[in-house]
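> Give the three-dimensional model of this entry:
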Amino acid sequence: MSTLIRPPPVDPSKSAIENVLELTQLSDIDPDLFTNTRPLWHPPGARGVYGGAVIAQCLSAAQRTVSKNFTIHSMHCYFVLAGNSEIPVIYHVEHVREGKSYATRTVQARQRGKVIFTTTMSFVREDSGGQVRVEHSTKMPVVPPPMEGNDDLRFPQGAEGPFQSQKVDILNNDSPHPHVKKTRQWIKARGEISPAGGHEAHLSALAYMSDSYFIGTIARVHKLWRYSSARAGNSKSTIDEEVLKKLLAMDDESLKRVPGIRDHDIQRLQRLRNGEDLSRETKPEVGMMVSLDHTIYFHNPREFKADEWMFTEMETPWAGDGRGLVFQRIFSRDGKLIASCVQEGVVRLKQPTDSKL
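The predicted structure follows:
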């Protein structure tokens, strides 16, 4: 069973992302215990549930244990084990500190008694910085605005996904140096987040979306192939075969709207569609890519809406030793920096002969 308690009907007064992230408080056991109200999504081909959902639900749980005048400003997370979408998640919030200006919480997400995810969060009291402050912020780059009614496909969720996105061309994509490239997209929660959700719902939605194609930045700037077919070699496919079949059935214009798929991906899908044997190709291919940790610094946390377009820009300063590091900045539509994120993950290439890696 994927939830501890039978899920209630979807609440039409809430946005899709609010329903996805809904928590049930287990007050009869412990007021600091929560569980997922609805099943968590397991992306096809992924090792476990979508990490953004666990990040966001940990934040939602912690926000329910602090005073309304305290707001999240940072969270530092570690992915410990892959989450199983068939098992309920139990979130335990620990009150680490109750200060006048700052409060600290840790949250552990557990399945069958094992920790699958842990995070430490710091909350700050509103207006605790004083009347005179040190202030500066980086500027949002000039990019084409989002186009209403022309959303990218949130593949494989499609129109059913809880948020929308529109990709922007990779900056410096022709450079031979991956570290100077920047991947960019517009994102927003689908529909309107309910007034009852308050700023907390917008922050949880932002946390959910922050994990979208994050560590995948490294594959994109290196132009690594991620979509192989079992018939294109003896090695196991790096993506679910059903997803690959859907990709192969799409026309080129539809493929261009799928976030994470670039021109070199489309070219190889075209070749697979034409029945070419790609088993002898030597181009590097992703063998394993999974997040290890995830950090979010929230700026101006009450001055944005996650159901309005936000611009994200990602770059990777380093990759090596089977890992990679990615930085992400998130801006509101009007150019205000609202979050800075960091993620490190395992990024291993398929090895042609050694299957022990």
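> Please count neighbours and contacts with C-alpha atoms only from this point.
Will do.
> show me where the stretch 151-300 of the chain has helices.
Assigned by DSSP state H, counting those that start in this stretch, the stretch 151-300 of the chain shows helices spanning 198-209, 216-221, 241-249, 252-256, 263-273.
> Ok, which of those helices comes nearest residue 306?
In this view, these are compared for proximity to residue 306 by Cα to Cα, and helix 198-209 is the closest at 5.0 Å.
> tell me which residues in that closest one are buried?
Within helix 198-209, the residues that qualify as buried by neighbour count (16 or more other Cα atoms under 10 Å) are 199-209.
> do the same with stretch 285-301
For stretch 285-301, using 16+ other Cα under 10 Å, the buried residues are 285-299, 301.
> which ones among those residues are found in strands?
Within the buried residues of stretch 285-301, residues falling in strands by DSSP state E are 286-298.
> any chance of those residues in TSV, plus distance to residue 71?
Formatted as TSV, those follow (distance: Cα to Cα, whole Å):
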residue	distance to residue 71
286	39
287	39
288	36
289	32
290	29
291	26
292	26
293	22
294	19
295	16
296	13
297	12
298	9
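> Next, format the helices of the stretch 151-300 of the chain as CSV and append distance to residue 53.
Below are the helices of the stretch 151-300 of the chain laid out as CSV (distance: least, Cα to Cα, whole Å):
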stretch, distance to residue 53
helix 198-209, 5
helix 216-221, 17
helix 241-249, 21
helix 252-256, 26
helix 263-273, 27
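> Of the ones you listed, which is nearest residue 181?
When these are compared for distance to residue 181 using Cα to Cα, the nearest one is helix 216-221, at 6.4 Å.
> Which strands and helices lie in contact with the closest one?
For helix 216-221, the helices and strands in contact under the criterion 3 or more Cα pairs under 8 Å, 6 or more residues apart in numbering; DSSP states H and E are strand 182-189, strand 310-320, strand 323-332.
> With residue 54 as the reference, name the closest of those strands.
With distances scored as Cα to Cα, the stretch of the helices and strands packed on helix 216-221 nearest to residue 54 is strand 182-189 (16.7 Å).
> Okay, the residue nearest to the spatial centre of the chain and residue 31: tell me how far apart.
The structure's the chain has its C-alpha centroid closest to residue 211; by Cα atoms, centre = their mean the separation is 1.5 Å. From residue 211 across to residue 31, the span is 28 Å (Cα to Cα, to the nearest Å).
> how close does residue 93 sit to residue 100?
Distance, residue 93 to residue 100, by Cα to Cα: 20 Å.
> Also residue 170?
Residue 170 is 44 Å from residue 100, where distance means Cα to Cα.
> Who has more neighbours out of the two?
residue 170 (17 against 10; other Cα atoms under 10 Å).
> tell me the contacts of that one?
The contact partners of residue 170, taken as Cα atoms under 8 Å, 6 or more residues apart in numbering, are 181-184.
> Mind doing that once more with 10 Å?
181-185, 220-221, 262, 313-314 (Cα atoms under 10 Å, 6 or more residues apart in numbering).
> next up, for comparison:
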Amino acid sequence: MNDALKELLDLLDLEQLELDIFRGRSPKERIQRVFGGQVAAQALVAGGRTVPEGRHVHSLHAYFIRPGDPSVPIVYNVERVRDGRSFTTRRIVAIQHGKAIFTMSASFHISEPGVEHQAAAMPPVPHPDALPTFTERAENLCIDNPAWHDWLTRERPVDMRYVTPLMGESPDVPALKSPETTVWFKYDADLPDDPLLHVVLAAYASDYTLVDTVLAAHGLAWGTPDVSGASLDHAMWFHRPLRADDWFLYAQESPWSGGARGLARGHMFTPTGDLAVSVVQECLIRVGDARPGR
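Coordinates of the predicted model:
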């Protein structure tokens, strides 16, 4: 387990301040605001800790309201909306400086049988062991900003193996415009058999590359001059158990962008091709000097 993953697991171990009130912190960060995947993961931890045993999250719907400040803690207030016979609903609000920066509604369900089908098919891709690490790929990115290059190549909590090209990886890659991104993810550690932890880590990873998919459709990437963006909302559906300490394939595509917004959706597959998670996100994308506030 590398130091970045150790820090992430520590960040997910929220401090309980009072019944249904939790506090989380952020890593020291200079390049970006609080990572959206971190806020979503911590909010899911807070909500999950108030749920009766034997109920597992099957969906979440979240809105990113304000940029998170990495220099101060985040307080998570959990509202117990409903505890039914089969479903439990929680609403979580993340607060900084007295204002909501993020809201999430999450639904938890007991395990029960039902009809099954899967129409989504895992795309044919190379095995992750045959692909270079993200750090190895990022070393070759054509980036003029040294601070941004250092941020991209630093140690990460999750091993990422891109199947699709990275924008700016070589002089030829910027000419490629594709609304698709496919990445293998894996947390390199023997994690405990806690179902909530594995879905929380999937939620954390889910926010890494969705906005990139919208940018790639236009031949753009983070670090490109005059490009700014942010996650606006995020929805996930958990169909079956997924092990975050085993490889899972995240196949993403962007069906639309316009009006300074873009839509991206993704499927997470187990190594055997089973669909485990579906994700949809709308993001903010602005290009140019004139950028109003959020």
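> Could you single out the most deeply buried of the helices and strands packed on helix 216-221 of the first structure?
Using mean count of other Cα atoms under 10 Å, the stretch among those with the greatest mean number of neighbours is strand 182-189 (a mean of 24).
> other SSEs contacting it?
Other elements packing on strand 182-189 of the first structure under the criterion 3 or more Cα pairs under 10 Å, 6 or more residues apart in numbering; DSSP states H and E are helix 16-20, strand 163-171, helix 198-209, helix 216-221, strand 310-320, strand 323-332.
> That one against the second structure, how far on average?
Its matched residues in the second structure lie on average 0.9 Å from strand 182-189 of the first structure after superposition (mean Cα distance after the TM-score superposition for the first structure).
> Return the residues in contact with the alignment partner in the second structure of residue 323 of the first structure.
Alignment note (TM-score structural alignment): residue 323 of the first structure maps to residue 261 of the second structure. Contacts for residue 261 of the second structure were tallied using Cα under 10 Å, 6+ apart; they are 214, 229-232, 282-286.
> Let's have those residues in CSV, adding distance to residue 257 of the second structure.
Converted to CSV, those look like this (distance: Cα to Cα, whole Å):
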residue, distance to residue 257 of the second structure
214, 7
229, 13
230, 14
231, 13
232, 13
282, 9
283, 9
284, 9
285, 9
286, 11
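> right, so of the helices and strands packed on strand 182-189 of the first structure, which gets closest to residue 123 of the first structure?
Proximity to residue 123 of the first structure (Cα to Cα) singles out helix 198-209 among these, at 12.1 Å.
> Just give me how far the closest one sits from the chain centre.
Average the C-alpha atoms of helix 198-209 of the first structure, do the same for its chain, and the two points are 12 Å apart (Cα atoms, centre = their mean, to the nearest Å).
> One more: stretch 121-129 of the second structure?
Distance of stretch 121-129 of the second structure from its chain centroid, counting by Cα atoms, centre = their mean, is 20 Å.
> In the first structure, point out the residues matching it.
Using TM-score structural alignment, the match for stretch 121-129 of the second structure in the first structure runs over residues 139-147.
> Just the buried positions in that stretch, please.
In terms of neighbour count (16+ other Cα under 10 Å), stretch 139-147 of the first structure has its buried residues at 140, 146.
> swap in stretch 5-20 of the second structure?
5, 8, 11-12, 14, 20.
> now do stretch 44-51 of the first structure
Judged by neighbour count using 16+ other Cα under 10 Å, the buried positions of stretch 44-51 of the first structure are 44, 48-51.
> Same check on stretch 89-105 of the first structure?
Counting neighbours by 16+ other Cα under 10 Å, one finds that the buried residues in stretch 89-105 of the first structure are 89-94, 102-105.
> Output those residues as JSON lines; include the columns secondary structure.
Rendered in JSON lines, the data for the buried residues of stretch 89-105 of the first structure read as follows (DSSP: H, G, I helix; E, B strand; the rest coil):
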{"residue": "89", "secondary structure": "coil"}
{"residue": "90", "secondary structure": "strand"}
{"residue": "91", "secondary structure": "strand"}
{"residue": "92", "secondary structure": "strand"}
{"residue": "93", "secondary structure": "strand"}
{"residue": "94", "secondary structure": "strand"}
{"residue": "102", "secondary structure": "strand"}
{"residue": "103", "secondary structure": "strand"}
{"residue": "104", "secondary structure": "strand"}
{"residue": "105", "secondary structure": "strand"}
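> The residues you listed: which two are farthest apart?
Taking Cα to Cα, the two most distant members of these are 89 and 102; they sit 27.8 Å apart.
> Tell me where the stretch 1-150 of the second structure has strands.
For the stretch 1-150 of the second structure, applying DSSP state E, counting those that start in this stretch gives strands covering 15-18, 21-24, 55-64, 74-83, 87-96, 99-110.
> Save those as a markdown table, and put in distance to residue 161 of the second structure too.
As requested, these are arranged in a markdown table below (distance: least, Cα to Cα, whole Å):
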| stretch | distance to residue 161 of the second structure |
| --- | --- |
| strand 15-18 | 33 |
| strand 21-24 | 29 |
| strand 55-64 | 26 |
| strand 74-83 | 31 |
| strand 87-96 | 31 |
| strand 99-110 | 29 |
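> Specify the stretch among those strands that is closest to residue 129 of the second structure.
Proximity to residue 129 of the second structure (Cα to Cα) singles out strand 55-64 among these, at 30.4 Å.
> For the aligned partner of residue 57 of the first structure in the second structure, which non-adjacent residue is closest in space?
Residue pairing (TM-score structural alignment): residue 57 of the first structure is matched to residue 42 of the second structure. In space, residue 42 of the second structure comes closest to residue 12 once its chain neighbours are excluded; the distance is 5.7 Å by Cα to Cα, 6 or more residues apart in numbering.
> Now check the first structure for the residue matching residue 93 of the second structure.
In the first structure, residue 93 of the second structure lands on residue 108 (TM-score structural alignment).
> Look up how far residue 17 of the first structure lies from its match.
Using Cα to Cα, we find residue 108 of the first structure at a distance of 22 Å from residue 17 of the first structure.
> I'd like to know how many residues surround residue 45 of the second structure.
Residue 45 of the second structure sits with 21 neighbouring residues when counted by other Cα under 10 Å.
> circling back: which of the strands of the stretch 1-150 of the second structure sits closest to residue 274 of the second structure?
The minimum distance between residue 274 of the second structure and the strands of the stretch 1-150 of the second structure falls on strand 55-64, with 15.9 Å, by Cα to Cα.
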